[in-house]
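Asks: only geometry, no sequence info:
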């Protein structure tokens, strides 16, 4: 298996911890699960952007690249959800969760690789 893919997956696990911690911390201040989840997601995506830029793909940070990265990873979230709904009709719930996670992970890796390896715009 590709070393970059393994780093990407490990960084994704770190981002999950950031997302979950943000969700729980915000829940102690107010009870708005959709807002808590959205803010946690952005915390997790920002974490993966920083860590994958520095460690996995060794790419300099750029605000324009960050925006594309957030969009690409949001699309990956939709791949995960859509895959889950499809797999749920075919296999037991736990298998559907695993398969959807793998589909989202694969999509997100290739999307991140494409976004983070593109040259920064001038300026």
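Replies: Noted; the coordinates are in hand. Nothing here was measured: the structure is a model prediction, and the numbers come from that model.

Asks: contacts and neighbour counts: CA atoms only from here.
Replies: OK.

Asks: which ones are touching residue 76?
Replies: Contacts of residue 76 were listed using Cα atoms under 8 Å, 6 or more residues apart in numbering, and they are 104, 105, 107, 108.

Asks: change it to 10 Å
Replies: The neighbourhood of residue 76, defined by Cα atoms under 10 Å, 6 or more residues apart in numbering, consists of 70, 82, 101, 103-112.

Asks: Show me which of these are buried.
Replies: Among those, the ones that count as buried by 16 or more other Cα atoms under 10 Å are 70, 101, 103, 104, 105, 106, 107, 108, 109, 111, 112.

Asks: just to revisit the earlier point, and the two most separated of the contacts of residue 76?
Replies: Spanning the widest gap among those are 82 and 112, at 19.3 Å by Cα to Cα.

Asks: take a look at this one as well, against the first:
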């Protein structure tokens, strides 16, 4: 009985090790986003993600974010002007978000993982 139990635990350990060593999911492609302005809490900014069809991302892996509004607290300082458009890779940040006292809409919080390209404000 002990040998069988040891074999089962060894199998479970190897299965866990194998799963953890597999390749990670593909990284999200860069999305075209526009900085809308500050959110309800200082340091948080609202971003508008353009539709994937409009930004030419139709066949690329986009992750869970397709289009709409999101909020972030790690937007680099040079991109914090309202109306600024950038290409950036975003990932959902479920750990924390802005603390708003009274607000009508709460946007999903994201992390900017990298900035791929910038555009002028007129684009």
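Replies: That came through, no problem. Bear in mind the structure is a predicted one, so any value in this text is a computation, not a measurement.

Asks: Overlay them and tell me the TM-score.
Replies: Put the two chains on top of each other and the TM-score (TM-score structural alignment, normalised by the length of structure 1) is 0.24; 56 aligned residues with a Cα RMSD of 5.5 Å.

Asks: Relative to residue 44 of structure 1, which of the buried ones among the contacts of residue 76 of structure 1 is nearest.
Replies: Closest to residue 44 of structure 1, out of all of these and judged by Cα to Cα, is residue 70, at 10.2 Å.

Asks: Provide the secondary structure category for that closest one.
Replies: Per DSSP: H, G, I helix; E, B strand; the rest coil, the secondary structure class of residue 70 of structure 1 is helix.

Asks: Just to check, it is in contact with residue 116?
Replies: No. Using Cα atoms under 10 Å, residue 70 of structure 1 is not in contact with residue 116; the gap is 11.3 Å.

Asks: list the residues that contact both of the two?
Replies: Between them, residue 70 of structure 1 and residue 116 share these contacting residues under Cα under 10 Å, 6+ apart: residue 49.

Asks: Could you identify the longest strand within structure 2?
Replies: Across structure 2, the longest stretch assigned as strand under DSSP state E is strand 109-118.

Asks: Which positions in that strand come out as buried?
Replies: Those would be 109, 110, 111, 112, 115, for strand 109-118 of structure 2 by 16+ other Cα under 10 Å.

Asks: elements contacting that strand?
Replies: strand 31-38, strand 45-49, strand 68-72, strand 85-92 (3 or more Cα pairs under 10 Å, 6 or more residues apart in numbering; DSSP states H and E).

Asks: Which one, of those strands, ends up nearest to residue 19 of structure 2?
Replies: Minimum separation from residue 19 of structure 2 across those (Cα to Cα) falls at strand 85-92, 22.1 Å.

Asks: Return the list of helices and strands in contact with the helix or strand hosting residue 105 of structure 1.
Replies: Assigning secondary structure by DSSP states H and E places residue 105 of structure 1 in helix 93-116. Counting contacts by 3+ Cα pairs under 10 Å, 6+ apart, helix 93-116 of structure 1 packs against helix 3-29, helix 33-51, helix 63-88.

Asks: Could you tell me how far the closest residue in space to residue 73 of structure 1 that isn't next to it in sequence is located from residue 74 of structure 1?
Replies: Distance criterion Cα to Cα, 6 or more residues apart in numbering; nearest residue to residue 73 of structure 1, sequence neighbours excluded, is residue 108 at 5.8 Å. As judged by Cα to Cα, to the nearest Å, residue 108 of structure 1 and residue 74 of structure 1 stand 9 Å apart.
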